[in-house]
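1. Sequence isn't available, so here's the structure alone:
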């Protein structure tokens, strides 16, 4: 069995204009002091030059060396924004344009081509950094038709997933060439948001070996999906792990959809680790049971708590939940040396 690595911290929610959140080195110094052992890096130019990393082993070595000076390493690179831009329904064009470079905004074809190139760069950069996994979003073409009224025309979902697979297949092949698993965060708003949609996609990409999962139980709790049974079903494809808490408290006015309320007023909302309802003891137990090979990465999102408190508490929370797996069975002390002949005798097979 394998002991989960951690704690690690996803930096997306911590980037800012003021120290210590303004540069990667300042963030590394801050995270190390909190007890983190690795950082999940957004491929945001403020922290990490993805195109340069794809071209230069020296740049990647310099990043790794700087982090090592603070007792840190890279857990994974993240291309959540670029993955989102690989497949955008026209209803969301204006909103998602802000994720693209200014020169590409308003040009859907150019934006999509840029996103694909970024993902290819991420495969190479991940290899240069010696990483085993990469995290991203799938994007969405069918999401606006999730709850069909008027009724979806026959074939709409199948066509959307066929196109999603067509766009992702060359990217998956690039990650396969790099020897890196591509892990989709299953997330409402994405076409891949639960087990059923994952299976649709896997079928469309011929069960590509690099099409894997970033497991985040918070998104499953808010969908009222059994997040523990999910691990039992899909553990072979879970190659990345966001440790994020959530709570779901429906009432007579509001349920899963939230009534367009702000996050503070929603029945389902994200919380800092330990403040929500997710059974992380059971999750970490299942991860140990199934030999999860990667990092336990805090993704902090909470409608109430200050992010710096969430980061400080999260490192200790993850550390307490990681199970150092046993190297032998607990009842080995009662065993003895049994030879083949004895086994036959025990079973009455002489």
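-> Structure's in. What do you need? Here the structure is a predicted model, which is why all the values come from computation and not from measurement.
2. alpha carbons only for contacts and neighbour counts from here, please
-> Noted.
3. any idea which element the most centrally placed residue in the chain lies in?
-> In the chain, the residue lying closest to the centroid (CA atoms, centre = their mean) is residue 214, at 3.2 Å. Per DSSP states H and E: residue 214 is located in strand 211-215.
4. Quick check: residue 228 touching residue 283?
-> Yes - counting by CA atoms under 8 Å, residue 283 is a contact partner of residue 228 at 6.5 Å.
5. follow-up on the earlier one: can you name the next helix or strand after the strand holding residue 214?
-> helix 217-223.
6. which residues are contacting that following helix?
-> Contacts of helix 217-223 with the rest of the structure, by CA atoms under 8 Å, 6 or more residues apart in numbering, involve 186-188, 194, 226-227, 242-248, 256, 268-270, 278.
7. thinking again about what came up before, and the strand holding residue 214, what other elements does it pack with?
-> Strand 211-215 is packed against strand 181-185, strand 238-243, with contacts defined by 3 or more CA pairs under 8 Å, 6 or more residues apart in numbering; DSSP states H and E.
8. how about the helices of the stretch 1-150 of the chain, start to end?
-> All helices of the stretch 1-150 of the chain, identified by DSSP state H, counting those that start in this stretch, fall at 24-34, 50-55, 57-68, 80-85, 93-96, 108-128.
9. Check which residues of the last one are buried.
-> What it means is helix 108-128. Of the residues in helix 108-128, 108, 111-112, 114-116, 118-128 count as buried by neighbour count, 16 or more other CA atoms under 10 Å.
10. Most remote residue from the middle of the protein, which is it?
-> residue 350 (55.1 Å).
11. Isn't that one up against residue 344?
-> Yes - the criterion here is CA under 8 Å, and residue 350 meets it with residue 344 at 5.9 Å.
12. Residue 121 - nearest residue in space that isn't next to it in sequence?
-> Among residues not flanking residue 121 along the chain, residue 54 sits closest, at 5.2 Å (CA to CA, 6 or more residues apart in numbering).
13. In contact with the one you found, which residues?
-> 121-122, 124-125, 128.
14. any idea how far residue 277 is from the closest residue to residue 226 other than its chain neighbours?
-> Excluding its sequence neighbours, the residue lying closest to residue 226 (CA to CA, 6+ apart) is residue 220, at 7.0 Å. With distances taken as CA to CA, to the nearest Å, residue 220 is found 12 Å from residue 277.
15. Among those two, which residue is more densely surrounded?
-> In this view residue 220 and residue 277 are compared by other CA atoms under 10 Å, and residue 220 has more residues nearby, 22 against 16.
16. Could you tell me how far the more buried one is located from residue 237?
-> Taking CA to CA, one finds residue 220 at 16 Å from residue 237.
17. and if you look at residue 180?
-> Applying CA to CA to residue 180 and residue 237 gives a distance of 13 Å.
18. ok, second structure coming up, stack it against the first:
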């Protein structure tokens, strides 16, 4: 495993040092981060189209990062991925994820999003990244609760359509040798293991359809985030290190009562302030040979982001495990050969 790294999306802003790639990477490096995950939609930091077409530009970005002591871990198209599939109920809100020229035009906006994903696949290859972070989008999120009763076949067709939209995109990622890693997230049709399985079937078990593992979203859903690793470790190709807590009470539970983040029973927290057992998570990922990056995604309704970022790098570093190259009891080994094994088993006596 590599790290610690930090996702820059929640920190980018109009004030220094968060308003340019050079300044924000120096800030991240000064806190002890070794890598940065770059939001490709933020023009203050990055030009996705230029990165897809120009190796010189990519080398310039890599040089800026290297000067700050960090490297690019993955590129992110969370906002663009959301727009690959979107229900009309959310059109007004999601228009803000796209440039003005495609607002109020769902077809044009979807085409733009698909094109963005293709550019991200090419740009990721130029950076030498093997994983890419994104969202699946959602055609069915408004039907997450089975009331009113769903028409027969609705869910099956929803995943079939999602597969039709994403299969050509996944093929482009395959052409570029990059895994598309979906952050399983409420608000997306891919938000847990069952929905990921349904999508995987819809895209023909595509090798490039993989997972960005973020345990915080599973805490809020009350899903076993450790058992998830046991089941899906072969598909986990990216990792957001983000804490969360779930404290139900006599008035509110999983659905959150339309409350803001501070007042919800389930809410994201800065690393170490929530309920997630990161020792167990890092142990399981190490056990299964995860060799990607451990990337802080800071989202907390209470703590200031700069405090969360400063505390995040040492937190991740403390939890990273250098995998043992030999068994702890090798000092007591007796060697092994067929004759010894037969003797120990009492065979041939």
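-> On my side now, so go ahead. A quick note: this is a predicted structure, and the numbers were derived from the prediction, not measured.
19. circling back: please convert the buried members of the contacts of helix 217-223 of the first structure into ChimeraX selection syntax.
-> To isolate the buried members of the contacts of helix 217-223 of the first structure in ChimeraX, using 16+ other CA under 10 Å:
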select :186,187,194,227,242,243,244,245,246,247,248,256,268,269,270,278
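20. Narrow the contacts of helix 217-223 of the first structure to those in helices?
-> Among those, the members falling in helices (DSSP state H) are residue 227.
21. Surely residue 312 of the second structure and residue 296 touch.
-> Yes - counting by CA under 8 Å, residue 312 of the second structure touches residue 296, with 6.6 Å between them.
22. the more surrounded of the two?
-> Shown here are residue 312 of the second structure and residue 296; by other CA under 10 Å, residue 296 has more neighbours (30 against 27).
23. My read is that that one contacts residue 8, right?
-> No - when contacts are counted by CA under 8 Å, residue 296 of the second structure is not listed as touching residue 8 (9.1 Å).
24. Just give me the neighbour total for the nearest residue to residue 187 of the first structure once chain neighbours are set aside.
-> Leaving aside its chain neighbours, residue 187 of the first structure sits nearest to residue 193 (4.4 Å; criterion: CA to CA, 6+ apart). Using other CA under 10 Å, residue 193 of the first structure is surrounded by 21 other residues.
25. And the one 4 residues further on, by the same measure?
-> Here the number of neighbours of residue 197 of the first structure (other CA under 10 Å) works out to 15.
26. pretty sure it contacts residue 187?
-> No - Residue 197 of the first structure lies out of contact with residue 187 (CA under 8 Å); the separation is 10.7 Å.
27. Identify the contacts common to the two.
-> Counting by CA under 8 Å, 6+ apart, nothing touches both residue 197 of the first structure and residue 187.
28. now the strands: where do they sit in the second structure?
-> Remark: strands assigned in the second structure by DSSP state E are 2-7, 35-39, 71-77, 131-134, 179-183, 209-213, 236-241, 243-246, 266-269, 293-296.
29. Aligned to residue 58 of the second structure, what sits in the first structure?
-> Using TM-score structural alignment as the criterion, residue 58 of the second structure maps onto residue 60 of the first structure.
30. now swap in residue 37 of the second structure and tell me
-> Taking TM-score structural alignment, the alignment pairs residue 37 of the second structure with residue 40 from the first structure.
31. same thing with residue 309 of the second structure?
-> By TM-score structural alignment, residue 309 of the second structure lines up with residue 311.
32. which non-adjacent residue is nearest that match?
-> For residue 311 of the first structure, the spatially nearest residue (CA to CA, 6+ apart) is residue 300, at 7.0 Å.
33. May I ask you to confirm that that neighbour is in contact with residue 242?
-> No - taking contacts as CA under 8 Å, residue 300 of the first structure lies outside contact range of residue 242: 9.2 Å.
34. With adjacent residues omitted, what lies nearest to the counterpart of residue 204 of the first structure in the second structure?
-> In the second structure, the residue paired with residue 204 of the first structure according to TM-score structural alignment is residue 202. Closest residue in space to residue 202 of the second structure, ignoring its immediate chain neighbours: residue 163 at 4.9 Å, by CA to CA, 6+ apart.
35. Wait, the one you found touches residue 196, no?
-> No - if you go by CA under 8 Å, residue 163 of the second structure and residue 196 don't touch, sitting 11.1 Å apart.
36. Let me know the distance separating the alignment partner in the second structure of residue 193 of the first structure from residue 198 of the second structure.
-> Matched to the second structure by TM-score structural alignment, residue 193 of the first structure sits across from residue 191. Look at residue 191 of the second structure and residue 198 of the second structure: by CA to CA, they are 11 Å apart.
37. What residues does the nearest residue to residue 34 of the second structure once chain neighbours are set aside make contact with?
-> The shortest distance from residue 34 of the second structure to any non-neighbouring residue, by CA to CA, 6+ apart, is to residue 70 (4.5 Å). Applying CA under 8 Å, 6+ apart to residue 70 of the second structure gives the contacts 25, 28-29, 33-36.
38. One more pass at 10 Å, please.
-> 3-6, 25-26, 28-30, 32-36, 62-64 (CA atoms under 10 Å, 6 or more residues apart in numbering).
39. before we move on, what about residue 295 of the second structure?
-> 2-8, 33-37, 73-74, 214, 238-242, 312-313, 316.
40. From residue 2 of the second structure, how far off is it?
-> Counting by CA to CA - residue 295 of the second structure and residue 2 of the second structure are separated by 9 Å.
41. Mind listing the shared neighbours of the two?
-> 34-35, 73.
42. Residue 132 of the second structure: which of those residues is nearest?
-> Closest approach to residue 132 of the second structure among those (CA to CA): residue 73, at 8.8 Å.
43. Against residue 138 of the first structure, how distant is the counterpart of the closest one in the first structure?
-> Here residue 73 of the second structure is matched to residue 75 in the first structure, going by TM-score structural alignment. Plainly put, residue 75 of the first structure is 20 Å away from residue 138 of the first structure if you go by CA to CA.
44. For the alignment partner in the first structure of residue 223 of the second structure, grab the count of nearby residues.
-> Per TM-score structural alignment, the equivalent position to residue 223 of the second structure in the first structure is residue 225. For residue 225 of the first structure, the count of nearby residues is 15 (other CA under 10 Å).
45. need the contact list for residue 225 of the first structure.
-> 194-195, 217-219.
46. which helices and strands does the helix ranked longest in the first structure pack with?
-> Using DSSP H, we find that the single longest helix of the first structure is helix 156-178. Judged by 3 or more CA pairs under 10 Å, 6 or more residues apart in numbering; DSSP states H and E, the packing partners of helix 156-178 of the first structure are helix 108-128, strand 181-185, helix 195-204, strand 211-215.
47. By how much does that helix deviate from the second structure on average?
-> Taken over the aligned residues, the distance from helix 156-178 of the first structure to the second structure averages 0.5 Å (mean CA distance after the TM-score superposition for the first structure).
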